[in-house]
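Chemist: Predicted structure and sequence below. I'll ask about it afterward.
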Amino acid sequence: MAVHPARERLAADQATLDEQVDQLTQVQAERRERLIRR
């Protein structure tokens, strides 16, 4: 059974979004640590 192209694109977009969220979470954690150290 072939996967619908639109569904495939959605899955790829979701993976990209998940990656971006991970990066943002990491950046926020680093900023928080820097603020706490001051």
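Modeler: That came in fine, so what should we check first?
Chemist: contacts, neighbours, all on C-alpha from now
Modeler: Noted.
Chemist: For this protein, which segments count as strands?
Modeler: In order along the chain, the chain carries no strands (DSSP state E).
Chemist: One more to weigh against that first structure:
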Amino acid sequence: MQMTDSRRRQIQARQRKAKNAAKRAAKIAKRERNQA
């Protein structure tokens, strides 16, 4: 039970990291589009 809980937390952290990376990529793309 404890192991699955920590694994679930690990998966959530990975998903959060991926979401933040996508958000950052979108922000950078928008900035480049505005400068072009």
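Modeler: Nice, I can see it. Everything numeric in this text was worked out from a predicted model, so none of it was measured.
Chemist: number of nearby residues for residue 13 of the first structure?
Modeler: Around residue 13 of the first structure there are 12 other residues, counting by other C-alpha atoms under 10 Å.
Chemist: Kindly report the same for residue 29 of the second structure.
Modeler: For residue 29 of the second structure, the neighbour count with other C-alpha under 10 Å is 12.
Chemist: Repeat that for residue 30 of the first structure.
Modeler: Neighbours of residue 30 of the first structure using other C-alpha under 10 Å come to 12.
Chemist: Would you mind measuring from it to residue 7 of the first structure?
Modeler: 35 Å (C-alpha to C-alpha, to the nearest Å).
Chemist: Check residue 36 of the first structure too.
Modeler: 43 Å.
Chemist: With residue 18 of the first structure instead?
Modeler: Residue 18 of the first structure is 16 Å from residue 7 of the first structure, by C-alpha to C-alpha.
Chemist: Equivalent analysis for residue 35 of the first structure, please.
Modeler: Taking C-alpha to C-alpha, one finds residue 35 of the first structure at 42 Å from residue 7 of the first structure.
Chemist: Check residue 37 of the first structure too.
Modeler: Residue 37 of the first structure is 45 Å from residue 7 of the first structure, by C-alpha to C-alpha.
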